[in-house]
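Visitor: the sequence isn't on hand, but the structure is:
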């Protein structure tokens, strides 16, 4: 009876043998995975998957497909599976006038790229470096100034050490003030901000406005007051505007071509007018 019971209940496998069998199975599985991975890597590097085509999308005005390919292809490394899309994006964004690039793989050997170009809004000028450009987002970018020499772009004359968002602030100020100076028969040619935070405007009809310090609302109020009262002055002195100093709290000083005068508001002390040129 004891022998029969022993046959019905075989002795369990020792613990160490079970561990050895599990380790062997895991090792075999890992080897299979490695072999498959090596095969896939070798397969993915076949010449068939080399990038052979680049399609470019986007509203391009400064670049064309031939230029993009010629400048980018020598710098692209890898095939369909192995190319680094982030590095490829950086390569496209290094092209002149390119602000942003989105790069996608298209099976089996194509890259499809969507490019966004900078749209110039103004020249960027300050004493520390050569002139650059500001795009419509208020971002400073480097490009060939000669590419826009025929475009009537205003100039943003920045302080010597502008802050990172200075261009955006100045472009916003330009957009706020431009409609206000239309009655002066000119557009803003140069908007300047000094190191001390004082603003001034030069119009394309050679008139200059000293606006002083302040936020956008304060500067707007000064220009609106000046534009509102200038026709009264012109009825007495019908001469082109040369210079206006709007920094006075309740008045302004002007210089007309051939005439010097000052304009005061009711109940205020008249400011001293600039000397006649």
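Guide: That came through fine. Please read all numbers here as calculations on a predicted model, not as lab measurements. Numbers count the residues shown, from 1 in each chain.
Visitor: contacts, neighbours, all on C-alpha from now
Guide: Fine.
Visitor: kindly check the end-to-end length of stretch 85-103 for me.
Guide: Distance across stretch 85-103, first residue to last, is 6 Å (CA to CA, to the nearest Å).
Visitor: quick one: contacts of it?
Guide: Outside stretch 85-103, the residues within contact range by CA atoms under 8 Å, 6 or more residues apart in numbering are 62-63, 68, 71-72, 75-76, 104, 111-118, 142-143.
Visitor: would you map the helices across the stretch 51-200 of the chain?
Guide: For the stretch 51-200 of the chain, the helices defined by DSSP state H, counting those that start in this stretch cover 65-72, 85-93, 166-177.
Visitor: redo those helices as a markdown table? Include mean neighbour count and distance to residue 246.
Guide: A markdown table is the format used below for these (neighbours: other CA atoms under 10 Å; distance: least, CA to CA, whole Å):
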| stretch | mean neighbour count | distance to residue 246 |
| --- | --- | --- |
| helix 65-72 | 13 | 50 |
| helix 85-93 | 17 | 44 |
| helix 166-177 | 18 | 14 |
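Visitor: compare those and give me the one nearest residue 254.
Guide: helix 166-177 (18.9 Å; CA to CA).
Visitor: now the strands for the stretch 101-250 of the chain?
Guide: 110-117, 120-126, 129-135, 140-141, 155-157, 188-193, 199-203, 208-212, 241-245 (DSSP state E, counting those that start in this stretch).
Visitor: hold the first one in mind and look at this next one:
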């Protein structure tokens, strides 16, 4: 080998390349550790209705490790997504010492159970309900039924529109029976679904008879039980009766 000039040149070139790579790496490490690249700013954009500086400081700052070059962007994203109200976050570096974060907040449709909120997509999340601008409908149901309950809410809203009231509470019991409370104070007992059209048919039966019901008993209808095969029962001002679409004002015997 020592007499082979070509092999000696190749070995020398390899050593030079290794030395240069080590020098560049050392320089890069030295440069990356300079104080000028320490993270000093977080630029937040997107949905920020419920996000403020104290929240970011308390929830995220302690989870950001490293500087502009070494910070783990995926870990930073996860930290932002752990904040209340945040549905999704994207994080990128901004030269030379900042992170830019774009947030997407949950849009609450109503409350769920005693301590959660639910979005219009049926996603559950936890946030301070004291920050809500308006009073929201209340939903509840067995685990894993949030999307179904929200979907039914929009259907109940449509089906019951002829009454002139909107659902304020929609509950699916552990036995999968439906109960709806309206903005006019009426509580409606739907019971369990027998088929895909059960709830809609029962809603139509009630709305078709509603004008006759209120004409005889007034607008203060406290309760309506729609679980009867061909009619329904109501409670109004302490009185009860069974009716159907054709004879809504017949007293129950």
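Guide: Perfect, thanks for sending it. As the structure is a computational prediction, the values presented were derived from the model and not from experiment.
Visitor: TM value for the aligned chains?
Guide: Here the superposed chains carry a TM-score of 0.84, computed using TM-score structural alignment, normalised by the length of the second structure; 249 aligned residues with a CA RMSD of 3.0 Å.
Visitor: can I get the helices of the stretch 51-200 of the first structure in CSV including distance to residue 45 of the first structure?
Guide: Shown next, in CSV, are the helices of the stretch 51-200 of the first structure (distance: least, CA to CA, whole Å):
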stretch, distance to residue 45 of the first structure
helix 65-72, 21
helix 85-93, 16
helix 166-177, 46
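Visitor: mind giving me the PyMOL select for the contacts of stretch 85-103 of the first structure, buried ones only?
Guide: Entered in PyMOL, the line below selects the buried ones among these, by 16 or more other CA atoms under 10 Å:
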select buried, resi 68+72+76+111+113+114+115+116+117+118+143
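Visitor: longest helix of the second structure?
Guide: helix 5-32 (DSSP state H).
Visitor: give me the mean deviation of that one from the first structure.
Guide: Following the fit onto the first structure, the mean deviation recorded for helix 5-32 of the second structure is 4.1 Å by mean CA distance after the TM-score superposition for the first structure.
Visitor: residue in the second structure paired with residue 41 of the first structure?
Guide: When the second structure is aligned by TM-score structural alignment, residue 41 of the first structure is paired with residue 29.
Visitor: so what does residue 56 of the second structure match up with in the first structure?
Guide: Superposed on the first structure with TM-score structural alignment, residue 56 of the second structure falls opposite residue 68.
Visitor: ok, its match - contacts?
Guide: With CA under 8 Å, 6+ apart, residue 68 of the first structure has these contacts: 92, 95.
Visitor: if I look at it, how far off is residue 74 of the first structure?
Guide: Note on residue 68 of the first structure: its distance to residue 74 of the first structure, by CA to CA, is 11 Å.
Visitor: now the common contact residues for those two.
Guide: In contact with both residue 68 of the first structure and residue 74: no residue, using CA under 8 Å, 6+ apart.
Visitor: might you report the residue contacts of residue 217 of the second structure?
Guide: Taking CA under 8 Å, 6+ apart as the test, what residue 217 of the second structure contacts is 236-237.
Visitor: now the residue mapped onto it from the first structure: how far from residue 245 of the first structure?
Guide: Aligned by TM-score structural alignment, residue 217 of the second structure pairs with residue 237 of the first structure. Distance, residue 237 of the first structure to residue 245 of the first structure, by CA to CA: 17 Å.
Visitor: next one: residue 146 of the first structure
Guide: 34 Å.
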